[in-house]
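A.B. asks: with the input below, show me the fold.
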Amino acid sequence: MDDRQGGALVVLEGPDHVGKSTQVERLAQWFRQRKRSVCVSREPGGDALGETIRTMLLGESVDGWTELFLFLAGRARHLNEVIEPALRRGELVILDRYTPSTLVYQGAQLGEEVVLQLTSLPVFRRPEITIILDCAAPLGALDTLDRFEFSGLDGWHERRVRYQILARRFGWVLLSGDGSPESVTERLVGVLAQEGIG
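C.D. replies: Model (predicted):
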């Protein structure tokens, strides 16, 4: 298959501390070295409003529905201001977290099906590929001050299982994140090549 040279949205997902952010940057570097135009972003965040929402939600506790709608508002803005323009320019967009995180985190609290309905609204673009990094254990210590990590290892393993179940349900790629950063990048590049993304 010929490499897809138009815009493509690649989502990298998984529980905390499985190397997502590291691999997003390594993938971007790999493609840029091959003269591919790349846009790197993250959720929550990615633009000024998204970063404000991120700071607010990481710093204080709000009820589950408010949290969900703030995340979705930030996503809609992020898509409109950052992702869609980059895709129209033909760039490869590599995104750290997207819909799977919403289903895993907010879905566990509010109900998976209702969260799925909201995240499936037409405003929310479907990625060309979603890859879940799966590790046997966190690659670093969990932050006890981060309210999304305070549940410790038990909570981390619960979220890992939810990612695995959802990956099977929705056809996301479940990829081992164990091993050296170089070996994980090599696996990721191989998966993207199979999808014609290069």
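A.B. asks: from now on I want contacts and neighbour counts done on CA atoms only, so please keep to that.
C.D. replies: Noted.
A.B. asks: doesn't residue 27 make contact with residue 185?
C.D. replies: Yes - when contacts are counted by C-alpha atoms under 8 Å, residue 185 is listed as touching residue 27 (6.6 Å).
A.B. asks: which other residues reach the longest helix anywhere in the chain?
C.D. replies: Secondary structure of the chain per DSSP state H: the longest helix is helix 152-170. For helix 152-170, contacts defined as C-alpha atoms under 8 Å, 6 or more residues apart in numbering pick out 14-16, 100, 104-105, 132, 134, 137-138, 142, 144, 149, 172-174.
A.B. asks: OK, contacts around the residue nearest the centre of the chain?
C.D. replies: Nearest to the geometric centre of the chain sits residue 97, at 1.8 Å (C-alpha atoms, centre = their mean). Counting by C-alpha under 8 Å, 6+ apart, residue 97 touches 11, 12, 13, 14, 42, 43, 44.
A.B. asks: mind redoing it with 6 Å?
C.D. replies: Contacts for residue 97 (C-alpha atoms under 6 Å, 6 or more residues apart in numbering) come out as 13, 43.
A.B. asks: now do the end-to-end distance for stretch 78-88.
C.D. replies: One end of stretch 78-88 sits 14 Å from the other (C-alpha to C-alpha, to the nearest Å).
A.B. asks: contacts for that stretch?
C.D. replies: residue 7.
A.B. asks: can you give me how far it is from the chain middle?
C.D. replies: Offset of stretch 78-88 from its chain centre (C-alpha atoms, centre = their mean, to the nearest Å): 16 Å.
A.B. asks: what about residue 60, distance to residue 96?
C.D. replies: Counting by C-alpha to C-alpha, the gap from residue 60 to residue 96 is 22 Å.
A.B. asks: and residue 77, by the same measure?
C.D. replies: In terms of C-alpha to C-alpha, residue 77 sits 16 Å off from residue 96.
A.B. asks: compare with the first, here's sequence two:
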Amino acid sequence: MKASQKKLNANTPAATERGKRRKNGLPTGSRFYGLPVPGYKDEEVGGSLIVLEGPDGSGRSTQIALLTEWLESEGFAVQTMGLRRSYLVAADIDELLENNAVTRMTLALMYATDFYDQLEHRILPALRSGMVVLADRYIFTLIARGTVRGIEREYLHGLYQMALRPHLTFWLTVKPEVAFEREFKKSHAISYWEAGRDMSLSSDLFKSFIRYQNMVKKEFEILARRHGFVAVDGERSVREVNGDLRKRIAAQLGIRSTKYRPSGALASVWR
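C.D. replies: So this is what the prediction gives:
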């Protein structure tokens, strides 16, 4: 870990929060949305959690790859996480989604299990090591998806009360029509679930996708106000979007220069 990062960690907002007195067992300005994870100690955690949210077709995964290379070139160790990546239940969720054999509530609880398994076994260990954790989606997607499927919004917030508050949350915004075009061009298919086909919104794939994504977008607008997202126009070029992300992250981590050109396979997406 860089010496400059060690110095930064002692002066970041997160470090300031750690110095505040605790009341009734909960820290003022807690790093969690509710109760802390059992065994969690503020003084043991020195890394940064940065989240990228946005629909399929917003360029999240591409930006995660670019940011990982840039941060590593600046001397930061990086860990990534995302939905359905836990060793515990990711394969089970994939199978249920593939077979369309799951109820809305069961799916929400399975995703919560997937998230908390990653929190305990991937996110927190990385943060304890002083790493930067880049999240390709976070609890906000799960809350929005569950809410539009009829699960109470506050129930879902309660379900994720032990989630860590990110240091930065970016929301890559794209119009549903643009997202549809990008996804279809990339894979020549549209996800059953990303089109909301389980909700019987329309027999037409395109219309179902647009309606579902607009519903999710409205939930994200609520979440953005509640949690202070940084909205980034994801319809611009990969290079322009990445430049905005690097500026914000550099300010958070104390990186002086934001100059960067991707190498290898990533160079092909730099346009």
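A.B. asks: and the equivalent of residue 178 of structure 1 over in structure 2, what is it in contact with?
C.D. replies: If you follow residue 178 of structure 1 across to structure 2 using TM-score structural alignment, you land on residue 235. The contact partners of residue 235 of structure 2, by C-alpha under 6 Å, 6+ apart, come to residue 174.
A.B. asks: and residue 235 of structure 2, what element?
C.D. replies: Using DSSP states H and E, residue 235 of structure 2 falls within no helix or strand.
A.B. asks: same question, residue 132 of structure 1
C.D. replies: Element membership for residue 132 of structure 1 (DSSP H and E) is strand 129-134.
A.B. asks: what residues in structure 2 pair up with that strand?
C.D. replies: Going by TM-score structural alignment: strand 129-134 of structure 1 matches residues 168-173.
A.B. asks: superposed on structure 1, what's the mean shift for that stretch?
C.D. replies: Taking mean C-alpha distance after the TM-score superposition for structure 1, the mean distance separating stretch 168-173 of structure 2 from the aligned residues in structure 1 is 1.0 Å.
A.B. asks: residue contacts, residue 236 of structure 2?
C.D. replies: Per C-alpha under 6 Å, 6+ apart, neighbours of residue 236 of structure 2: none.
A.B. asks: redo that, cut-off 10 Å
C.D. replies: 58, 173, 174, 242, 271 (C-alpha atoms under 10 Å, 6 or more residues apart in numbering).
A.B. asks: also residue 65 of structure 1?
C.D. replies: For residue 65 of structure 1, the contacting residues are 71, 106, 109, 110, 115, by C-alpha under 10 Å, 6+ apart.
A.B. asks: could you pull out the strands for structure 2?
C.D. replies: 22-23, 26-27, 48-53, 78-82, 132-136, 168-173, 230-233 (DSSP state E).
A.B. asks: turn these into JSON lines, including mean neighbour count and distance to residue 220 of structure 2.
C.D. replies: Shown next, in JSON lines, are the strands of structure 2 (neighbours: other C-alpha atoms under 10 Å; distance: least, C-alpha to C-alpha, whole Å):
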{"stretch": "strand 22-23", "mean neighbour count": "10", "distance to residue 220 of structure 2": "32"}
{"stretch": "strand 26-27", "mean neighbour count": "16", "distance to residue 220 of structure 2": "27"}
{"stretch": "strand 48-53", "mean neighbour count": "24", "distance to residue 220 of structure 2": "9"}
{"stretch": "strand 78-82", "mean neighbour count": "19", "distance to residue 220 of structure 2": "18"}
{"stretch": "strand 132-136", "mean neighbour count": "23", "distance to residue 220 of structure 2": "16"}
{"stretch": "strand 168-173", "mean neighbour count": "21", "distance to residue 220 of structure 2": "9"}
{"stretch": "strand 230-233", "mean neighbour count": "16", "distance to residue 220 of structure 2": "10"}
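A.B. asks: doesn't residue 191 make contact with residue 173 of structure 1?
C.D. replies: Yes - counting by C-alpha atoms under 10 Å, residue 173 of structure 1 does reach residue 191; the two are 8.4 Å apart.
A.B. asks: what's the overlap in contacts for these two?
C.D. replies: Shared contacts of residue 173 of structure 1 and residue 191, counting by C-alpha under 10 Å, 6+ apart, come down to 129, 131.
A.B. asks: still on that earlier bit, report the two of the contacts of residue 236 of structure 2 separated the most.
C.D. replies: Longest distance between any two of the contacts of residue 236 of structure 2 is 18.5 Å, between 173 and 271; criterion C-alpha to C-alpha.
A.B. asks: not counting sequence-adjacent ones, nearest residue to residue 89 of structure 1?
C.D. replies: residue 7 (6.9 Å; C-alpha to C-alpha, 6 or more residues apart in numbering).
A.B. asks: show me what that neighbour lines up with in structure 2.
C.D. replies: That one, residue 7 of structure 1, aligns with residue 47 by TM-score structural alignment.
A.B. asks: same check on residue 76 of structure 1?
C.D. replies: Under TM-score structural alignment, residue 76 of structure 1 pairs with residue 116 in structure 2.
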